[in-house]
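Asker: Provided below for reference: sequence and predicted model.
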Amino acid sequence: MKDIDGFTIAIVGLGLMGGSLAMAFKQHAVGRRVLGMDPNTAAVERAQALGAIDGFFQDVREADLIVLAMPVRAIAGWLITYGPALAPEQTVMDLGSAKRAIMAEMEKLDAQCIGGHPMCGKETSGIAAAEATLFKGATFVLTPATHTSQGTMHMARQLVSAIGAEPLVMDADAHDRAVAAVSHLPYLLSANLVNTVLEQNDPNARLLASSGYASTTRLAASDTRMMGDTIASNRDYIVRQIDRFQSALAHMREAIAAGDDDTWRVQLERAREGKRNEL
């Protein structure tokens, strides 16, 4: 069984997620050392100044656990480039929000691999937005590879629990299908609502936009590179969700246009009850 207390942990990518994870590790005394790497040297310096990392991650063989906290395609690229150099006793984990492309690369490695996706975040990005409590109470999906050992799974659960999150084991396909509906589609709806309002070029709309518009469009401010990689890596399931939403919206539009108040009111009541049952 792997003992994370003695681990050297390396985090590649010190933005919102990677920076928050480093802070959480430090706050909860996870690992012996936490190292960091980021293409932005200012992010590494900031992480060191915040006490989130102990030093710079330079040699892939020096870490017991490597966590990849980058956009999905960057994670896959790292695995292709550096993964073959990892030893079988090392473990690599990721925080990507689409799992199939990442797991396909992990399956090729000799190292222990475990996919991960914490279901939390903010529309702001970068180390300046990081916070140690980001994962508290969040569901943290764990996606094992076919060669992931029971010891690695135990370690991953232990790590997730240590930072206050709730581990949930799920295969890559089931994960990508679900997040297309509850994460990726909401981002696209938020972005397109903003664009719809902008295209109207109505100065009064800005004057009247209040809490409803703000809460509905919050996700539109998310990092477009990160979300772009996610969309490109999960396009099949996202397109299915867009089709479902367009069909539902078209049905409601037809009812409103025809003055069929009973039909569109039923749809609204169904949504209201469904949302209330979530709470």
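Answerer: Arrived safely.

Asker: Could you use CA atoms for every contact and neighbour count after this?
Answerer: OK.

Asker: packing partners for the longest helix along the chain?
Answerer: What stands out as the longest helix in the chain, according to DSSP state H, is helix 235-257. Packed against helix 235-257, as judged by 3 or more CA pairs under 8 Å, 6 or more residues apart in numbering; DSSP states H and E, are the following elements: helix 172-179, helix 185-200, helix 261-278.

Asker: Comparison target, given below:
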Amino acid sequence: MGCFQSLGRLLLIVINIIFFLLGLTLIIVGFILRFGESIYGPMLEVGMAKLQLALSDTSMANFDVGSIQLGEVMVGLSAGVIIGGLILAALAMFGWCGACYRMKCFLYIYALVICIFVLAEALTIGILYGKPDVVKDPVKSQMSDFKGLSSSEVYTLAWNIVMIQYKCCGVDAYTDFTSTGAWTTAAAGVTLVTPIACCKDLPTGNSVSDFDCATSYNATLSNGMTGCFDTIWDLSFGKTLYAVPVLVCCAIIQLMFVIFAIIVGKSSEQNEKVRPL
């Protein structure tokens, strides 16, 4: 048992050092998302270039897409990544200090927080796989803020770039967008049924026929029924062959941390009881 305790203590020390470094990495990534757009900007350059070309060809707007501050678009995501990194780094410090100095209070707090994290992760994954509408509906409720291809507002610009980059439309389909608003009117004066960014090939002029891909839904011309949620999901968690084993392994590893923390904590209690006066 003593050998198992020593092994558990060693693993807690080493792995929590790794997690602390990972937390610091997430914090750096968060700041890069907010302030280092020159680093990740090239990943979106296809969508941005197509958007710029469409704006020029249709004369719908004259702003420079490249001048848009992507950091403003990423502000929510960057804040989440930074907070996540801080939490991970703080938790790793608790685990490291508790294991290194046999501080049972730190170890028990560490084990409790890990248990809460495992339950929260299981709940989140369960919602994403079983009831994705819990995530989709709040996003859909904000779709009325969408202004169309010609808008330089951060929210609209983000949607336009994502829909062009990933060849998708809305959360589930073009019907997610409200049928009223600035986006429904194009440069040629036609009434749009789907956002222009949902077109498979963006308009190259400003005549009525150039907007055929958006004046009515046509599967040949539009990505209108290809939801962005499912598209991005399929590129990430949707790959169940890889995602499920990884998620299961992560859960097992975290539960092992809990077991090791409790064992080392109990060992510290026993040492305190036999400590000579």
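Answerer: Here it is on my side, so go on. In this text the structure is predicted, and so the values were computed from the model without any measurement.

Asker: Now the TM-score, please.
Answerer: Remark: TM-score between the superposed chains equals 0.26 [TM-score structural alignment, normalised by the length of the second structure]; 112 aligned residues with a CA RMSD of 5.6 Å.

Asker: Could you tell me which residues within the longest helix of the first structure count as buried?
Answerer: Buried positions in helix 235-257 of the first structure, judged by neighbour count with 16 or more other CA atoms under 10 Å: 235, 237-238, 241-242, 252, 255.

Asker: closest to Met153 of the first structure among the residues you listed?
Answerer: Nearest to Met153 of the first structure out of those is Tyr237 (CA to CA; 27.2 Å).

Asker: Can you get me a residue count around the nearest residue in space to Gly265 of the second structure that is not next to it in sequence?
Answerer: If the residues on either side of it in the chain are set aside, Gly265 of the second structure comes closest to Lys104, at 4.5 Å by CA to CA, 6 or more residues apart in numbering. The number of residues packed near Lys104 of the second structure is 21, by other CA atoms under 10 Å.

Asker: So Lys104 of the second structure is in contact with Ser268, correct?
Answerer: Yes - using CA atoms under 8 Å, Lys104 of the second structure is in contact with Ser268, at 6.3 Å.

Asker: check contacts around Thr126 of the second structure.
Answerer: Actually, residue 126 of the second structure is Gly. It isn't Thr. By CA atoms under 8 Å, 6 or more residues apart in numbering, the contact list for Gly126 of the second structure is empty.

Asker: What strand or helix carries it?
Answerer: Using DSSP states H and E, Gly126 of the second structure maps to helix 104-130.

Asker: same check, this time on Val139 of the second structure
Answerer: Val139 of the second structure belongs to helix 133-140, assigned by DSSP H and E.

Asker: can you map out the strands along the first structure?
Answerer: With strands called from DSSP state E, the first structure shows them at 8-12, 33-37, 55-56, 65-68, 91-94, 112-118, 139-144, 166-169.

Asker: Of all these, which one is nearest Lys275 of the first structure?
Answerer: Nearest to Lys275 of the first structure, of those and by CA to CA, is strand 139-144 at 18.9 Å.

Asker: for the closest one, packing partners?
Answerer: Strand 139-144 of the first structure is packed against strand 112-118, helix 150-162, strand 166-169, with contacts defined by 3+ CA pairs under 8 Å, 6+ apart.

Asker: try 6 Å
Answerer: Judged by 3 or more CA pairs under 6 Å, 6 or more residues apart in numbering; DSSP states H and E, strand 139-144 of the first structure is in contact with strand 112-118, strand 166-169.

Asker: re the thing from before, columns distance to Ala76 of the first structure on top of the buried residues of helix 235-257 of the first structure, output as a markdown table?
Answerer: Listed next are these as a markdown table, based on distance: CA to CA, whole Å:
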| residue | distance to Ala76 of the first structure |
| --- | --- |
| Arg235 | 16 |
| Tyr237 | 19 |
| Ile238 | 20 |
| Gln241 | 24 |
| Ile242 | 26 |
| Met252 | 40 |
| Ala255 | 45 |
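
Asker: with those in mind, which one is nearest to Val44 of the first structure?
Answerer: Closest approach to Val44 of the first structure among these (CA to CA): Arg235, at 32.4 Å.

Asker: ok, Gln165 of the second structure touching Glu45?
Answerer: No - using CA atoms under 6 Å as the test, Gln165 of the second structure is too far from Glu45 to be in contact (8.5 Å).

Asker: Looking only at neighbour counts, state which of those two leads.
Answerer: With neighbours defined as other CA under 10 Å, Gln165 of the second structure and Glu45 compare such that Gln165 has more, 19 against 14.
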